[in-house]
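J.: Sequence below, structure please.
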Amino acid sequence: MNTPLWAVLSTLGAAVVALAVVEVVHQVLLRLGRRYVLLRELADHAYRPAQASMAIFAIEGGVRATAGTFAGRDLVVHLLTLAVIAGFAWLTAALALVVEDVALQTFRTDVPDNLRARKRQTQVRVLRRVTVAAVVVVTVGVMLTTFPHIRAVGASLLASAGIIGVVAALAAQSTLGNIFAGLQLTFSNALRLDDVVVVEDEWGRIEEITLTTVIVQIWDDRRLVMPTTYFTTRPFENWTRTGSAVLGTAEFDLDWSVPVQEMREELRTLMEGSHLWDGRVCVLQVIDAVGGTIKVRALISAGDAPTLWDLRCLVREHFVGWIRDRQPTSLPRVRAEVGDGANRLAWQWVRPSAAHDVRPGRRNIPMEPDDDARIFGGDPEGEARAAEFEGPPDPARPGGTRT
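T.: Okay, here's the model as predicted:
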């Protein structure tokens, strides 16, 4: 029975049996995959690699068992061994892809509160790239060990390999630094997929994180390609580090005659009528008063950064019309006094008003501003915001007041 025909038929038969076993397992996984995501992903992604690896493994075993001795047998067996190693490496990489797909389906990012999902997705994607890279390196290393001459000369090349390794490490210092920086970013949660960031004065979102680069999609659909070491060595703004809700401002330079309280009430009315506002923060304050103008700042909140941008533009556009049409005297002006040397000017003879007299005993004078005039107080949100910027309680002060 040790004939060439028998060797060929037995080898092909072993390959057919291996393919039949893979097909049966594939059909079983397809049926069970209707209820289990993991099994469905295994059936989809591991089918072809399993066919290739099992068929080559069966052929290699058949040649070893039945082919006997023939010209070029060692070369054929060696090539089949290399193919088996490559096939199982392909299967291992496919299994890594299965794990990634299952994890990505488990952590959905198309929901409002997707902070945890984005963190896990970032880690899974980076780990998959590391795993695939490790599989390739290990596969090449195992293939090289199948060459006897390479193993034989390995000891004699140890010293020179050390020198070459040092040179290679110095040459690849930047690349290795980027790889370790990518791993650091992934597991320190300093940066995640879909995070909104400000980098190099550009506002955008993290589109992709690889082992060496970070792709930032800028708001106008440009792409900013940054090395991962940039985010570990230089400061940058992350607007969604702990959540997507953010605060934003709209500032106005106005005349001293502007009715601030009326403007504050107008802001509240505008926010309550807009679907862009998330209902958290609506504050208007005078933050500067120097020279001939005052600076009024509206602080507002939205559920995410794109919505906040539209909301800030809405506030600016609304108050441009409101000040122009209803408070034209509040527009910035440059004043010049024209009078005689005795300073007998009309404004000097106007009786002072008590509208802003905050001395004790005055009636109908509010001693505290309303909620829309305070960022760090007035409501539970403001009190919580103030507590985040206070120091630890001081036991030496009455009531343990924070320092």
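
J.: Every contact and neighbour count from this point should use C-alpha atoms.
T.: Noted.

J.: Could I get the full set of helices for the stretch 1-150 of the chain?
T.: In chain order, the stretch 1-150 of the chain shows helices spanning 4-32, 37-45, 47-66, 73-106, 115-145, 148-154, with DSSP state H, counting those that start in this stretch as the criterion.

J.: quick one, which of these is nearest to residue 254?
T.: Using Cα to Cα as the measure, helix 115-145 is the one of the helices of the stretch 1-150 of the chain that comes nearest residue 254, at 39.9 Å.

J.: list the helices and strands that closest one packs on?
T.: In terms of contacts (3 or more Cα pairs under 8 Å, 6 or more residues apart in numbering; DSSP states H and E), helix 115-145 is packed against helix 73-106, helix 173-188, strand 202-209.

J.: and the last one with helix 115-145, angle?
T.: Strand 202-209 runs at 50 degrees relative to helix 115-145, counting by axes from the mean of the first three to the mean of the last three Cα atoms, to 10 degrees.

J.: ditto for the first one
T.: Interaxial angle, helix 73-106 versus helix 115-145 (the same axes, to 10 degrees): 180 degrees.

J.: What residues sit buried inside helix 73-106?
T.: When burial is assessed from 16 or more other Cα atoms under 10 Å, helix 73-106 yields the following buried residues: 77, 80-98, 100-104.

J.: do the same with the last one
T.: Taking 16+ other Cα under 10 Å as the neighbour-count basis, strand 202-209 is seen to contain the buried residues 203, 204, 205, 206, 207, 208, 209.

J.: Check those residues and tell me the two furthest apart.
T.: Pairwise distances across those (Cα to Cα) peak at 16.9 Å, for the pair 203 and 209.

J.: JSON lines for the helices and strands packed on helix 115-145, including distance to residue 123?
T.: Output for these, formatted as JSON lines (distance: least, Cα to Cα, whole Å):
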{"stretch": "helix 73-106", "distance to residue 123": "10"}
{"stretch": "helix 173-188", "distance to residue 123": "5"}
{"stretch": "strand 202-209", "distance to residue 123": "10"}
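
J.: this one as well, want them side by side:
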Amino acid sequence: MTTTGGAVTAAAWNWATVAIAVAAAIVAVELVRRVLKSRLIGERWALAGPFVRRCTWPGFASAVVGTVKAAYDPGMPGSDSRGFQRLLALLLIACVTWLMIQAAYAVTDVVLDRLTRVEGERNRRARRIRTQIALVRRVSAAVVVVLALGAMLFTFPQVRALGAGLLASAGIAGVVGGIAAQSTLGNMLAGLQLAFSDALRLDDVVVVEDEWGRIEELTLTYVALRLWDERRLILPVSYFTTNPFENWTRHESRILGSVYLRVDWSIPVEEVRTELYRALRNNPLWDQKDWTLQVTDITPEGLVELRALMSAADSASAFDLRCDIREHLVTFIRDKHPESLPRLRVETPARR
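T.: Coordinates of the predicted model:
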């Protein structure tokens, strides 16, 4: 009876020790979180915000599970300590993996946020680096998860050989994966090829399947294209390695825009050219570089075609600038030169 009572007392003391240790771990993590949050308020450390946002819950989970595993006495009588220890080991591996991935994402979030705000001549290089970082961290997260699964297998003696094979032999995983998911692996390789060949970047302006849009998301398996009317066109990554597409911002973000006007032969071209330059100088969307006004064609209806060419920092600015200039020139011709508005001439034979 005394032995039983002593065992119960020992078990109760063991669990009390575990509870105290868990409480201390939670308090420690909360203190760290508060310190990081205070740094965030003062903006004294750029990593504070991403760490607080991404690592709070993984940190609590890792601290609790790790503390329980360290404080728990496996020799406590009357309990299935082997099974409980294995469960704690599996949970600890999962929590630490979660924490590592979120910490890596927090570090790269700072870089990606700074690159998002880069404009001007360095914008193209910034978008290329953003694309590569986004894909590399996805690949890294997948590798960490695979390694964690292999470590979990090591906790089971019956399948330890399988775990060793998963960790040490990438060839087996490649063969199995290639047989089971050829299209998925093909898309993953295509995604890495696009990112590191600089053929496609986030925020690139492309024309695909006769649709104009901007690259909104580029993953290892698919590309999300945000169209001009806010629709989303989802395409597999392999599409961009096997089909032609237009990339309007391949070498630089700056782009040329054109406005076409069809007017009467009486239009004073030089005066319209002067008015175009005046309108561009007063428009903040113009990048102060290229512009011209040319007579480019005579239409079958007998009208003169004018083309106003102008440059802008990016495709979105170019579209708005074209709309502004088109509206300005239409108003100018209508108010100042109404005789030059489009008209059709019909010649009738004279009566005898």
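
J.: Let's have the helices of the stretch 1-150 of structure 1 in a markdown table, adding distance to residue 384 of structure 1.
T.: Compiled in a markdown table, the helices of the stretch 1-150 of structure 1 are given as follows (distance: least, Cα to Cα, whole Å):
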| stretch | distance to residue 384 of structure 1 |
| --- | --- |
| helix 4-32 | 51 |
| helix 37-45 | 42 |
| helix 47-66 | 55 |
| helix 73-106 | 33 |
| helix 115-145 | 21 |
| helix 148-154 | 65 |
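
J.: Quick check: which of those helices is nearest to residue 333 of structure 1?
T.: Nearest to residue 333 of structure 1 among the helices of the stretch 1-150 of structure 1 is helix 115-145; the distance by Cα to Cα comes to 47.5 Å.

J.: What residue, apart from its backbone neighbours, is nearest whatever residue of structure 2 lines up with residue 252 of structure 1 spatially?
T.: The criterion is TM-score structural alignment: under it, residue 252 of structure 1 has residue 261 as its aligned partner in structure 2. For residue 261 of structure 2, ignoring the flanking residues on the chain, the nearest one in space by Cα to Cα, 6 or more residues apart in numbering is residue 306 at 5.0 Å.

J.: Test my guess that residue 63 of structure 2 contacts residue 25.
T.: Yes. Residue 63 of structure 2 lies in contact with residue 25 (Cα atoms under 8 Å); the separation is 5.9 Å.

J.: Which position in structure 2 pairs with residue 192 of structure 1?
T.: Taking TM-score structural alignment as the criterion, the aligned counterpart of residue 192 of structure 1 in structure 2 is residue 201.

J.: What helix or strand is its match located in?
T.: Applying DSSP states H and E as the criterion places residue 201 of structure 2 outside every helix and strand.

J.: Can you report how many residues neighbour it?
T.: Around residue 201 of structure 2 there are 28 other residues, counting by other Cα atoms under 10 Å.

J.: show me what contacts it?
T.: With contacts taken as Cα atoms under 8 Å, 6 or more residues apart in numbering, residue 201 of structure 2 has the following neighbours: 127, 128, 130, 131, 194, 195, 215, 218.

J.: surely the second one meets residue 198?
T.: Yes. Using Cα under 8 Å, residue 128 of structure 2 is in contact with residue 198, at 6.5 Å.

J.: more crowded one of the two?
T.: residue 128 (21 against 18).

J.: Residue in structure 1 paired with the more buried one?
T.: When structure 1 is aligned by TM-score structural alignment, the residue opposite residue 128 of structure 2 is residue 119.

J.: leaving aside the residues next to it on the chain, what's closest to that match?
T.: Nearest to residue 119 of structure 1 is residue 192, by Cα to Cα, 6+ apart, at 5.4 Å.

J.: how near is that neighbour to residue 295 of structure 1?
T.: With the distance defined as Cα to Cα, to the nearest Å, residue 192 of structure 1 ends up 36 Å from residue 295 of structure 1.

J.: Pull out the buried positions in the longest strand belonging to structure 1.
T.: For structure 1, the strand reaching the highest residue count under DSSP state E is reported as strand 277-290. Applying a neighbour-count criterion of 16+ other Cα under 10 Å, the buried positions in strand 277-290 of structure 1 are 277, 278, 281, 282, 283, 284, 285.

J.: could the residues you listed be laid out in CSV, adding distance to residue 262 of structure 1?
T.: Compiled in CSV, the buried residues of strand 277-290 of structure 1 are given as follows (distance: Cα to Cα, whole Å):
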residue, distance to residue 262 of structure 1
277, 20
278, 22
281, 18
282, 14
283, 13
284, 10
285, 12
